[in-house]
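A.B. asks: missing the sequence, but the structure's below:
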């Protein structure tokens, strides 16, 4: 047996849904306001994962313009039956006070690489939908429900409704099958059948530090469901110094040799701040004679820092280069944009060969047309850099390197224009809407400017260069905790991103050309 270290996916990879088809494993994770929608990954050895074609990459099938931060696509669910892949997902349009507008959709494909069908609208009674394929051929939509009434439990339990593939829609009555346990905030329901029992695996306790996985079972799909005698079966609650926190939102898979694994989200906070966001980890599962399953070796139900798998052939995945030169015909799949496709955001690889051109968009505080291209931060010990050619004519024109959480929280090393300093570099930091800026430092009018971000734990230091060799520190050491789930006002469900961007707040048609983007981490 081989031991694999957790988490297997580092950085912003939350809400994992795992599927095995033959010897291939496929994993789907949430993307929220980031585009393309739903990240799909593939592996054959459960250790090395490659990002494959995104299922929602067309603006015509996914419109997230105006979506609030940490809304958008939540908790995708992958399943497979009779040669068809099914992918369910929620688009959260609103998450205010007790109200959530959560529209659930389904797309299908005969090949995991696509093409995928146009979305089928299912319902909007709650979020975290999954699709259960029963032995008799019936398919059941499973989702939690939201109760907006102030005098009732907001997380209203788990419901089932039959899905008709022929009609491409739901049919028949809605059955409420589970109220949840006393831990509350019942969500992320996945239904499985094993040895004559139906098992509901749920997330409970909220996705903060009280998060957990709970289990219930029934002899019939409609219940009643009895809860696991040792619920929760997985949680980091109360173990403040344990390296893996916020464990919950599980998804089961049976391996080819009939072992069982549970994929789940987690975080590795620094001083209580999950800067990297929620990540994906895996636990071994063991079925016992009482008909329940457990995590073997888990002390006090804590997630283990490694799991075991058979010695499978190594699945070869090409590591992304430290330097992305933007010489290819397509953007690498590691890069994401906000709420719209790269093309709609004014990002092009063809306007200037060997560069990515970003046309000035709205401010970084906007929910519409941002000229921002970013990737996940996956280590708290790394260096990020870029070379940018930009000719600002006004303080309304900006371009540069950004460490970004959401429109209210970011650190931005930018090139702009100042009436006194002329073309110059400075830093804009936004901390829960409070804006601070450093004094502009003049740079030459012509030629590229090189920008660098060095991250060491919670410390961020920007620097700049005019020759690509000698770098000067830019501004003070900044706090990366600002870019964490726990720090932001309101919902924080994503994770820190690093990227390049351009703004044109006067509508002059300015653009910036980025020659390369470096991302080098010392560890993970």
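C.D. replies: Sure thing, it's come through. As the structure is a prediction and not an experimental result, all values here were calculated from the model. Numbers count the residues shown, from 1 in each chain.
A.B. asks: switch to C-alpha atoms for all contacts and neighbour counts from now on
C.D. replies: Fine.
A.B. asks: Identify all contacting residues around stretch 195-209.
C.D. replies: Residues external to stretch 195-209 that are found in contact with it (Cα atoms under 8 Å, 6 or more residues apart in numbering): 183-193, 211-221, 236-237, 245-246, 248-251.
A.B. asks: Weed out the non-buried ones from those residues.
C.D. replies: Applying 16 or more other Cα atoms under 10 Å to the contacts of stretch 195-209, the neighbour count classes 183-193, 211-218, 221, 236-237, 245-246, 248-251 as buried.
A.B. asks: Filter those residues down to just the ones in strands.
C.D. replies: 187-193, 212-218, 245-246, 248-251 (DSSP state E).
A.B. asks: Now do the contacts for residue 74.
C.D. replies: Here residue 74 is in contact with 15, 30-32, 89-92, 127-128 (criterion: Cα under 8 Å, 6+ apart).
A.B. asks: from those, which is closest to residue 174?
C.D. replies: residue 127 (15.0 Å; Cα to Cα).
A.B. asks: structure B:
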């Protein structure tokens, strides 16, 4: 078998991978999307099954009002003392001199929960992980934030002892153990003890084209005691622009029962417009930051090296002792008839859980209660799933009776509150009719494409079918009044607008990825509902 990268396509960044017995688990960041932390399991590292998210209640996670790309950063999953430990950061301040954040710890006997009430640890920095030493001590390892304008904002990697009996950190033990290199922006630390050495894996260079993973080690956990791996950098794609996977770094190391080593990291797959260089700009990652896995060996001096060189490989040999998962498909297509009381695991909502304020589902209907606009960071009625392929279609059937242009419901492609587009039903007071409109918000420049040529919905049509067709560099919308005859709308949209790299040009939070979903807006405040009969996501 071959591991084909990315193993977790679409918005699945900052992987924390562990092994318990013969099963591997990966936890990924979810940022402002609820529920928090995305979990997968596998027995072969090739196929991965989605599990319920651990942070599924507001008691465990309150994201209300978190900025886009704030929220849950870099969760760390570990297994020790017969239970799972999950450390995660909730980032409240995104831009400017401060990164106000809170690090939490929750535990569970089983990966499926229930998870304990979270313990507030500290706010020293983000990307916190928990290291269980072989002498019984536990330490929180994290990026350290420094707001002072004459100092580097990424102020090294901090280690603080954690007292599991008192359930708190011991601040008097805090010290910086590694400063990083002149590449700067050292973050995403994970600590391991192998053959008498403490190995620290950390990301550098920012989560863009200059991203890299650096390794250091020490015989002790003393302040500033870690030395950087000599020679070739452990993992980077800065100098491999033609490799299909880019931006690798920030991840976790795991060994197999047979003693092989693998490293999971985030990655991106850029595409280019026809008139663009593959070097600069490097491209547009509309699928966001994904998860890749590389094989690792240790050299004669005990330093880890990526098999195939520091750029990694797209296809990687699977573990020799892998147990194949035959019931998991590489195709992520799914159809939802909304006949269950709970949302499908593929769906997420913005900041708040799906509850009666947002809507309800069951008996073949999803009802969304119109709330604030898609540009709001409060009270948004939308469910969305990830773009997980460059080519796909998504469609739905919606019933909606607006009486104001402030009421809209339909099918949306969404990156964040500043970057999205959608096709929707709304009301045109000039024609006293329900109409179909297509609009895009491009860095908060909102544009309605059809305007006074919006498509009038006949009086005898109670429901409208909507479809989006995504073809890597671009996408468009279509509609139908009977579900059989489809009409393409002559508006072609640039998929780059929904990419990390495009958002980065104007906003410091560019850490998620494109999503497709269903939404209902009523910013007039009368909560006009929309009913959806089904949703179908089909990869080509």
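C.D. replies: Nice, I can see it. Keep in mind that what you see is a predicted model, and the values were worked out from it rather than measured.
A.B. asks: on that earlier part again, filter the contacts of residue 74 of the first structure down to the buried ones and express that as a ChimeraX selection.
C.D. replies: Command for ChimeraX, covering only those of those found buried under the criterion 16+ other Cα under 10 Å:
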select :15,30,31,32,89,90,91,92,127,128
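A.B. asks: Which ones among the contacts of residue 74 of the first structure lie within strands?
C.D. replies: Going by DSSP E, the strands hold 89-92 from the contacts of residue 74 of the first structure.
A.B. asks: So the equivalent of residue 471 of the second structure over in the first structure versus residue 319 of the first structure, what's the distance?
C.D. replies: Structural alignment (TM-score structural alignment) places residue 471 of the second structure against residue 456 in the first structure. As judged by Cα to Cα, to the nearest Å, residue 456 of the first structure and residue 319 of the first structure stand 22 Å apart.
A.B. asks: can you confirm residue 46 of the second structure is in a helix?
C.D. replies: No - according to DSSP: H, G, I helix; E, B strand; the rest coil, residue 46 of the second structure belongs to no helix; its state is coil.
A.B. asks: That one contacts residue 3, correct?
C.D. replies: Yes - counting by Cα atoms under 8 Å, residue 46 of the second structure touches residue 3, with 4.8 Å between them.
A.B. asks: what residues are shared contacts of the two?
C.D. replies: Common neighbours of residue 46 of the second structure and residue 3, using Cα under 8 Å, 6+ apart, are residue 318.
A.B. asks: Those two: which is more packed in?
C.D. replies: For residue 46 of the second structure versus residue 3, neighbours defined as other Cα atoms under 10 Å are more numerous around residue 46 (25 against 21).
A.B. asks: I'd like the distance between the more buried one and residue 291 of the second structure.
C.D. replies: From residue 46 of the second structure to residue 291 of the second structure the distance is 12 Å (Cα to Cα).
A.B. asks: hey, what's in contact with both of the two?
C.D. replies: The contact sets of residue 46 of the second structure and residue 291 overlap at residue 7 (Cα under 8 Å, 6+ apart).
A.B. asks: Excluding sequence neighbours, find me the nearest residue to the equivalent of residue 403 of the first structure over in the second structure.
C.D. replies: For residue 403 of the first structure, the aligned position in the second structure is residue 413, judged by TM-score structural alignment. In space, and not counting its chain neighbours, residue 413 of the second structure is closest to residue 516: 4.5 Å by Cα to Cα, 6 or more residues apart in numbering.
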